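can't give you the sequence, but here's the structure:
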């Protein structure tokens, strides 16, 4: 093999290694979303925290209901869990939070360490103040032993009112860097704005999506950064 061919081969190998390193390898992370319909796999063997999708609050035939989804209540091997509920409306009758609290207590009584409730709601950036009102009301309905967390959008810290964001009555914010099954193309452009957060936050990644170790190093300069959460995808044939 000639010198030029050898150089090209080395470049190709290095490029391939770089691309492989940029993919989100679930085995290298410790926190995961396990959505309904997605089975736990060996990729979660190092899991310390799992966010279990347990249902959705939605409007059906003009009535707001809680649709139960996800794993049945059982004893899991994960050290800690959050229960994640997807909200499509904030006009929620009091009976629904009470039902969710009961579900959390059942998971706790089965021997699981339940940290709290994570609300998954795509609040528009300009409506964060209204979202904060809803979260304060919800917080009052949670027993004190349970934390309250939310998922968030990349745009919240970049174009939203940072004071309103930092005043959200939550114990944790997980900012999603993906849409659907794919990483947002320019997600890295939003990361510097996260440095202005003064509430505990994590960055949500998608399995097999894009991720750069340098981005993680940048975020770790913030005292409020708590690491990553990987959204696990349903694998073909499973």
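Received, thanks. Just so it is clear, the model here is predicted, and its values are computed rather than measured.

can we go C-alpha only for contacts and neighbour counts from here?
Fine.

Which positions in the top strand by length along the chain come out as buried?
Taking DSSP state E as the criterion, the chain has its longest strand at strand 49-60. Using 16 or more other CA atoms under 10 Å as the test for burial, strand 49-60 gives 49-59.

same question, stretch 158-175
158, 160, 162, 165-166, 168-170, 172-175.

List the buried residues of the longest helix belonging to the chain.
Counting by DSSP state H, the longest helix found in the chain is helix 3-21. Under the neighbour-count criterion of 16+ other CA under 10 Å, helix 3-21 has nothing buried.

Run through who's touching that helix.
residue 212 (CA atoms under 8 Å, 6 or more residues apart in numbering).

Which element is encountered next along the chain beyond that helix?
Moving toward the C-terminus from helix 3-21, the next helix or strand (DSSP states H and E) is strand 31-34.

Give the other helices and strands that that next one contacts.
Packed against strand 31-34 by the contact rule (3 or more CA pairs under 8 Å, 6 or more residues apart in numbering; DSSP states H and E) you find strand 49-60, strand 225-231.

closest one to residue 123 among those strands?
strand 49-60 (14.4 Å; CA to CA).

Packing partners of that closest one?
Using 3+ CA pairs under 8 Å, 6+ apart: strand 49-60 touches strand 31-34, strand 63-68, strand 80-87.

The ones you listed: which one's closest to residue 179?
Among those, strand 31-34 comes nearest to residue 179, with 14.1 Å by CA to CA.

And the longest strand of the chain, how far out from the chain middle?
Centroid separation for strand 49-60 versus its chain: 12 Å, with CA atoms, centre = their mean, to the nearest Å.

Put this next to the previous one:
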């Protein structure tokens, strides 16, 4: 998977509502081992004024010294500050001060919002940095009933990219989504809580899973390949797959999107027999597309003493044996498996273990 990427952008620190900069504690040993250039990202809270230039510059110095001492091939610093358009002049002043104090050999870049396009002060902001990353996902708070466009709208993203390409004075990248969110809404349909890569309890009137369809992102990528803006330097993916991050795309799906491969699930079932005579029913996705399981899984078996489904599935008796039905639309990531139930039978015809469409 590492061959798909030319480098890493890694969160190094982020500011709190009090204006403090908190260390994100990334694994420097892994970054050093990869040998690829790394850009350290400082995320500054956009709902309040950023820390002073002195505070940010001091933290950049600390990051540069510590990361380089750990063997990380640090190439640049990126400021991620989602400020209001009205604050762009002040942001440009901050960047100007940081640029004069940047450690030798490091570039300075920013994350840019499409809502800034057209603002006169954006020219000053972009003139203070070496490069930028245009974020085209999660721009507005998703409202109930807004569909998937609350997280990503490919057509709108294309319009933003085209508009940004006309004004960007230096190389830029586009940040594309490879993840989903669970959003909690109040009774007026306003988002009040979000669950991302880390599990969290959401107290809300209702919740909804928002997903970015990899096929729409792949289509946008192919369009950019056919008509690439002259200063488009590449793509930044947010966020990379993690075993504990069940809302991020699988490694298999992300690789397929980058490669332009066909995206389709490939569900299959296997029976795993235990020493006590019971058998686990395991559903796997052997395709390239993260997707919910389809209609049912049927197991042909004889003389069954007991059988049951596990969380996310229900079980019914069938003419051949037993049938398992999904009860949620939870995604089964490509390359992953679920234990969906168990059976204790005199025999299970493995050749007839299959998934019904």
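That came through, no problem. Computed from a prediction, not measured in an experiment: that's the story for all the values here.

Got a TM-score for the pair?
The TM-score (TM-score structural alignment, normalised by the length of the first structure) is 0.70; 190 aligned residues with a CA RMSD of 2.5 Å.

out of the helices and strands packed on strand 49-60 of the first structure, deepest packed?
Of all these, strand 31-34 has the most neighbours on average by mean count of other CA atoms under 10 Å, namely a mean of 24.

so it corresponds to what in the second structure?
The aligned range for strand 31-34 of the first structure in the second structure is empty, by TM-score structural alignment.

which residues sit against that strand?
With CA under 8 Å, 6+ apart, strand 31-34 of the first structure has contacts from 40, 44, 47-53, 228-232.

longest strand anywhere in the second structure?
strand 296-309.

Where in the first structure does that strand fall?
The alignment places strand 296-309 of the second structure over no residues of the first structure (TM-score structural alignment).

Show me what counts as buried in that strand.
296-301, 307-309.

still on that earlier bit, put together CSV for the helices and strands packed on strand 31-34 of the first structure, with distance to residue 186 of the first structure on each row.
Below are those laid out as CSV (distance: least, CA to CA, whole Å):
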stretch, distance to residue 186 of the first structure
strand 49-60, 26
strand 225-231, 18
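
Can you say which of those strands is nearest to residue 145 of the first structure?
The nearest among those, by CA to CA, is strand 49-60 at 17.1 Å.

how big is the angle separating that closest one from strand 225-231?
Inter-element angle recorded for strand 49-60 of the first structure and strand 225-231: 60 degrees (by axes from the mean of the first three to the mean of the last three CA atoms, to 10 degrees).

Go ahead and name everything in contact with strand 49-60 of the first structure.
30-36, 64-71, 78-89, 92, 118.

Number of residues surrounding residue 165 of the second structure?
19 (other CA atoms under 10 Å).

neighbours around the closest residue to it other than its chain neighbours, how many?
Leaving aside its sequence neighbours, residue 165 of the second structure sits nearest to residue 229 (CA to CA, 6 or more residues apart in numbering; 6.3 Å). Residue 229 of the second structure has 16 neighbours, counted by other CA under 10 Å.

Could you find the counterpart of residue 229 of the second structure in the first structure?
Under the alignment (TM-score structural alignment), residue 229 of the second structure maps onto residue 221.

And for residue 39 of the second structure?
So, by TM-score structural alignment, residue 39 of the second structure is matched to residue 82.

repeat for residue 88 of the second structure
Match for residue 88 of the second structure (TM-score structural alignment): residue 128.

And the contacts of the host helix or strand of that match?
Counting by DSSP H and E, the element that carries residue 128 of the first structure is helix 128-141. By CA under 8 Å, 6+ apart, the list of residues contacting helix 128-141 of the first structure from outside reads 90, 97-98, 123, 148, 160, 164-165, 167-170.

and residue 326 of the second structure, what pairs with it in the first structure?
Matched across to the first structure, residue 326 of the second structure finds no residue, judged by TM-score structural alignment.

how near is residue 326 of the second structure to residue 314 of the second structure?
Relative to residue 314 of the second structure, residue 326 of the second structure is positioned 6 Å away (CA to CA, to the nearest Å).

between the two, which one's more packed in?
The residue with more neighbours, out of residue 326 of the second structure and residue 314 and counting by other CA under 10 Å, is residue 326; that gives 20 against 16.

That one and residue 313 touch, don't they?
Yes: assessed by CA atoms under 8 Å, residue 326 of the second structure is found in contact with residue 313 at 4.3 Å.

Give me the distance between residue 185 of the first structure and residue 232 of the first structure.
19 Å.

any idea how far the helix or strand just after the helix holding residue 128 of the first structure is from the chain center?
Later in the chain than helix 128-141 of the first structure, the nearest helix or strand by DSSP H and E is strand 147-153. The chain centroid and the centroid of strand 147-153 of the first structure are separated by 8 Å under CA atoms, centre = their mean.

Report the aligned residue range of the second structure for strand 147-153 of the first structure.
Under TM-score structural alignment, the match for strand 147-153 of the first structure is residues 107-113.

Any chance you could list what contacts the matching stretch?
75-82, 99, 102, 129-136, 139.

so is residue 123 of the second structure in a helix, a strand, or just coil?
Under DSSP: H, G, I helix; E, B strand; the rest coil, the three-state class of residue 123 of the second structure is helix.

Now do the same for it: its match in the first structure.
So, by TM-score structural alignment, residue 123 of the second structure is matched to residue 164.

where does residue 114 of the first structure sit relative to residue 172 of the first structure, distance-wise?
14 Å.

Residue 97 of the first structure now?
Counting by CA to CA - residue 97 of the first structure and residue 172 of the first structure are separated by 19 Å.

try residue 34 of the first structure
Applying CA to CA to residue 34 of the first structure and residue 172 of the first structure gives a distance of 18 Å.

before we move on, what about residue 212 of the first structure?
Where residue 172 of the first structure is concerned, residue 212 of the first structure sits at a distance of 23 Å (CA to CA).

Repeat that for residue 103 of the first structure.
20 Å.

any idea how far residue 45 of the second structure is from the residue lying closest to residue 51 of the second structure once chain neighbours are set aside?
With sequence-adjacent residues excluded and distances taken as CA to CA, 6+ apart, residue 51 of the second structure is closest to residue 19, at 5.5 Å. Residue 19 of the second structure is 8 Å from residue 45 of the second structure, where distance means CA to CA.
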